[in-house]
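> quick one: sequence plus predicted model below, questions after.
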Amino acid sequence: MNILIIGSGGRESAFAWKIAQSKQVSELYIAPGNAGTGQYGHNVPIKATDFDGLANLVLTKDIQLVLVGPEEPLVNGIHDFFLNHPELKHIPVIGPQKAGAQLEGSKDFAKQFMQRHGVPTANSRSFDKDTLTAGLAYLETQKLPIVLKADGLAAGKGVLICTTLDEAKAELQAMLLDAKFGQASSTVVIEEFLTGIELSVFVLTDGEGYKLLPSAKDYKRIGEGDTGLNTGGMGSVSPVPFADEEFMDKVETRIVIPTIEGLKKDGIPYKGFIFIGLMNRGGEPYVIEYNVRMGDPETQSVLPRIESDLVDLLRGVAEGNLTERSFTLSPKTAASVVLVSGGYPGDYESGKAISNIENVKESIVFHAGTQEENGVVKSAGGRVLAVTALGDSIFDALQQSTADAGRIYFEGKYFRRDIGFDLL
């Protein structure tokens, strides 16, 4: 079958690498892709939000399955666009329709969904500019630190942790009155701050049954020792050692099953991935957030551990018989180290020539923010590459991925050398 992957980041690079291994794939297309995805299939310069362009591609290339990588086209309704298109409605799209994508597109929607279906999560209330006075009064009754979340998509920047009441009040006003995060912060969720250890759990569902994919932990801070500004992710490890059988049983019974059943009860069709961002609070799992796609850079650690054919699972989603499909996992640990441009997550320079990727033999190099110019691979984003290694232990995998990250060169390159150290 011919398959289209939509997106251009490290997550889509990992999907392309994995899907290209399948004997079920005739031709693989990636739109728009990056300098790395071209080695696994055909890059097509169409943006992930250009629905008409993507529709034309699907029709002209006889594409039989579409996998949506990033959240923006899902929240904007690409699945609905296909269902409402007379020539495309029979093409399976892996990724929820607009109604289900609200789990990520609206923090307020997600919190109400969790409260309605008994999914354990932090206490919260939502406010808009008309209820600002009530929001300021609510802050005075809460413990510090306190979390403020922009309701809509804010490119990973819409979450603030405030340590003083004055700071929280000022930020709430900036978000609601001054549109600090644009339209995304026209509603703000004020949420209890949970302490514990974060991890991510990934679920694939056809709307009825589901498969629990490997757990992973990502590292958001730019600096070693988890210091400095938040980023899109500096690395990841899978599996997470503390996510043992007992803990994962709690996750499945208290969170995964109520989420899948809740979608059914609410009449929300859902075919695709659910990323569940969790906090392990003394052995008890709480949901921090839902995403409606795989995470980046967690995908770069999760997919290399799936030994069987991923396309078989995707076809299970498309055909509604996912529970009949099985998959095998590697017992090894995967560690992924992200190489970023100098200055990231602030102002950074692009267009830097990248060398020595071909000398990495023991790890997989996934491209994220890259482009090719006249045969030269250059940086084209904040997060540039992800280097993933498999090892018999966390230490072995980290040692290999970190060593290989050091072998690659581009001007201003930076990466954290302590990914996963907290798990050792």
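Sure thing, it's come through. Residues are numbered from 1 along each chain as shown.
> for the rest of this, base every contact and every neighbour count on C-alpha atoms.
OK.
> name the nearest residue to residue 404, ignoring sequence neighbours.
Excluding its sequence neighbours, the residue lying closest to residue 404 (Cα to Cα, 6 or more residues apart in numbering) is residue 360, at 5.9 Å.
> and what of residue 353?
The nearest residue in space to residue 353 (Cα to Cα, 6+ apart) is residue 378, at 4.4 Å.
> count of residues packed around the one you found?
Other residues within reach of residue 378, judged by other Cα atoms under 10 Å, total 20.
> skip ahead from the helix or strand hosting it and say which helix or strand is next.
Assessed by DSSP states H and E, residue 378 sits inside strand 376-379. For strand 376-379, the succeeding helix or strand toward the C-terminus, using DSSP H and E, is strand 383-391.
> this is the other structure I want to compare:
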Amino acid sequence: MPAESADNSSIPATKKVLIVGNGGREHALAWKLAQSPQVAQVFVAPGNAGTAIDATNVSIEASDKPGIIKFAIENEIAFVVVGPEAPLVDGLVDDLQAAGIRAFGPSAAAAELEGSKVFCKNLLRASNIPTAEYQTFRTASDASRFIKDRYPDSEQDVPVVVKADGLAAGKGVIVCSTRSQALDAINRIAGVREFGEAGDVLIIEERLMGQEASVLAITDGSTIITLPAAQDHKPAYDGDLGPNTGGMGAFCPTPLIDAEMMARIERDILVPVVHAMKRSRRPFRGILYAGLMLTAAGPKVLEFNVRFGDPECQPLLMRMKGDLCEIIEAVIDGRLADVDPPEWDERPSICVVMASEGYPSAYEKGRVIKGLDKAAEMSDVKVFHAGTQNIGTTVINNGGRVLGVTAIGNSISDAKLKAYKAVKEIRWPGAWCRKDISDKAL
């Protein structure tokens, strides 16, 4: 395993921390924060079968603001880490701070950077930050008319991406190549409302060509610490085929982004966004996640998220050395400039997501998962739970993305070998995964 923490042995382990969420990201955060010499106990609300091993689960849903606030006050929680995007967009950090509770994550106003793709695109355009050209529409008929007028020949290529404006669990983005695909995507989002209120407004933007990468940064609104770049695998199937998902795996670092490219991303994208948010009176504190397309003209923004990516968080934290608690508290207190950036294990890591049969569409829950103990015994491997639940001593699948099998190795291929060896130990009826996670790096 990577080095667990810096030497803060002089600081007593007295702090109690609450993490909000129940995914693989939250399990990774709980696992990492539990290693801090300052942290005495980690709670996760509501958590999953994995967080029950590395922390203490609390039966409070992420959407239950009064319950979270009450628990934090009664248990003298030092700070709350809000994992998922929905409670951030819903203003959980604002409500926690109003109750006198320290919280890590952006305000509701700042979280609109992810909560509304239209807000994000307009901010990027106004700040001259490179991104795809786009148009916004409020009705399916207007959007369909735009496609038919711009592409009158039904046989011609239509390289566009159709996006729901609001949150859609990573699935409201439809990549199109033909006119019929674009019209179908418009109907799904704004016609039959497949993604609900997220489709009240939709975006049609040019389809950028290149390779995707994810660059995450920690910021207190003034100082930025950029984390090693990762690559996510959004499409469901091998070869980047099939529908978009919340992410089927990730690896870190990606060879696509060297020091020169990272400096360019910081200069042209990350710093300008933080400044733009400050000018908009929406100062950003927390995790700023840039989803990028590395085009022939340079890096361009596909999207911004306002929290750790899932599954990017898992391989990132496998490599992080030092005390995550120290960094989080520095962000909360607005003193990130006083903290040294974290060191990183030189070895790369990869995360392979094991999913339920049918995901990202309908899937069955309640299937017994076997082999977790064998996988846990493997060297340099950590199985982060996402859609799991304990029923007595049995672990069952309780979601679409079920496990994030994460490994660190001397090379990408070594990490991949270890991860997939662990995957082979784990089974339940209908379990599946992509077989090509990290192959882009090879």
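All right, it came through fine. These numbers were taken from a predicted model, which means no experiment stands behind them.
> TM between them?
In this superposition the chains share a TM-score of 0.95, using TM-score structural alignment, normalised by the length of structure 1; 419 aligned residues with a Cα RMSD of 1.6 Å.
> what's in contact with the strand holding residue 378 of structure 1?
By Cα atoms under 8 Å, 6 or more residues apart in numbering, the residues outside strand 376-379 of structure 1 that reach it are 35, 341, 350-355, 369-372.
> any of those residues buried? List them.
35, 341, 350-354, 369-372 (16 or more other Cα atoms under 10 Å).
> format these as a markdown table; extra columns: secondary structure and distance to residue 5 of structure 1.
As requested, these are arranged in a markdown table below (DSSP: H, G, I helix; E, B strand; the rest coil; distance: Cα to Cα, whole Å):
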| residue | secondary structure | distance to residue 5 of structure 1 |
| --- | --- | --- |
| 35 | coil | 15 |
| 341 | coil | 25 |
| 350 | coil | 25 |
| 351 | coil | 25 |
| 352 | coil | 26 |
| 353 | strand | 26 |
| 354 | coil | 25 |
| 369 | coil | 16 |
| 370 | strand | 17 |
| 371 | strand | 17 |
| 372 | strand | 19 |
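> would JSON lines of those residues with distance to residue 273 of structure 1 be doable?
Output for those, formatted as JSON lines (distance: Cα to Cα, whole Å):
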{"residue": "35", "distance to residue 273 of structure 1": "25"}
{"residue": "341", "distance to residue 273 of structure 1": "29"}
{"residue": "350", "distance to residue 273 of structure 1": "31"}
{"residue": "351", "distance to residue 273 of structure 1": "33"}
{"residue": "352", "distance to residue 273 of structure 1": "34"}
{"residue": "353", "distance to residue 273 of structure 1": "34"}
{"residue": "354", "distance to residue 273 of structure 1": "32"}
{"residue": "369", "distance to residue 273 of structure 1": "23"}
{"residue": "370", "distance to residue 273 of structure 1": "25"}
{"residue": "371", "distance to residue 273 of structure 1": "27"}
{"residue": "372", "distance to residue 273 of structure 1": "30"}
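> with respect to residue 88 of structure 1, which of those residues is nearest?
Residue 88 of structure 1 has its nearest neighbour among those in residue 35, at 28.8 Å by Cα to Cα.
> how about the contacts made by the equivalent of residue 365 of structure 2 over in structure 1?
Using TM-score structural alignment, the equivalent of residue 365 of structure 2 in structure 1 is residue 350. By Cα under 8 Å, 6+ apart, residue 350 of structure 1 lies in contact with 341, 378-382.
> give me that answer again for 7 Å
379-381 (Cα atoms under 7 Å, 6 or more residues apart in numbering).
> can these go into TSV with extra columns for neighbour count and distance to residue 11 of structure 1?
Output for those, formatted as TSV (neighbours: other Cα atoms under 10 Å; distance: Cα to Cα, whole Å):
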residue	neighbour count	distance to residue 11 of structure 1
379	26	17
380	21	16
381	19	14
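> counterpart of the residue nearest to residue 353 of structure 1 in structure 2?
Using TM-score structural alignment, residue 378 of structure 1 pairs with residue 396 in structure 2.
> one step back: which of the contacts of residue 350 of structure 1 does structure 2 keep?
Retained contacts for the contacts of residue 350 of structure 1 in structure 2, judged by both residues aligned by TM-score structural alignment, their matches' Cα atoms under 7 Å, are 379-381.
> which residues of the stretch 251-400 of structure 1 fall in helices?
Along the stretch 251-400 of structure 1, the segments classed as helices by DSSP state H, counting those that start in this stretch run 257-265, 299-302, 310-319, 394-407.
> quick one: the last one to structure 2 mean distance?
Read that as helix 394-407 of structure 1. With mean Cα distance after the TM-score superposition for structure 1, helix 394-407 of structure 1 departs from structure 2 by a mean of 0.7 Å once superposed.
> cool, and the second one?
On the superposed models, the aligned residues of structure 2 are on average 0.7 Å from helix 299-302 of structure 1, with distances taken as mean Cα distance after the TM-score superposition for structure 1.
> point out the other helices and strands that that helix packs with.
Helix 299-302 of structure 1 is packed against helix 10-19, strand 235-238, strand 333-340, with contacts defined by 3 or more Cα pairs under 7 Å, 6 or more residues apart in numbering; DSSP states H and E.
> residue range for that helix in structure 2?
Aligned using TM-score structural alignment, helix 299-302 of structure 1 spans residues 313-316 in structure 2.
> one step back: reformat the helices and strands packed on helix 299-302 of structure 1 as JSON lines; add distance to residue 257 of structure 1.
Supplementary listing: those in JSON lines, determined by distance: least, Cα to Cα, whole Å:
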{"stretch": "helix 10-19", "distance to residue 257 of structure 1": "26"}
{"stretch": "strand 235-238", "distance to residue 257 of structure 1": "22"}
{"stretch": "strand 333-340", "distance to residue 257 of structure 1": "26"}
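> wasn't residue 193 of structure 2 part of a strand?
No: counting by DSSP: H, G, I helix; E, B strand; the rest coil, residue 193 of structure 2 is not found in a strand; it is coil.
> alignment lookup: it to structure 1.
Matched by TM-score structural alignment, residue 193 of structure 2 corresponds to residue 179 in structure 1.
> what does residue 87 of structure 2 align to in structure 1?
In structure 1, the residue equivalent to residue 87 of structure 2 is residue 73, according to TM-score structural alignment.
> roughly how far does the closest residue to that match other than its chain neighbours sit from residue 201 of structure 1?
Leaving aside its sequence neighbours, residue 73 of structure 1 sits nearest to residue 49 (Cα to Cα, 6+ apart; 5.4 Å). Computed as Cα to Cα, to the nearest Å, the residue 49 of structure 1 to residue 201 of structure 1 distance reads 27 Å.
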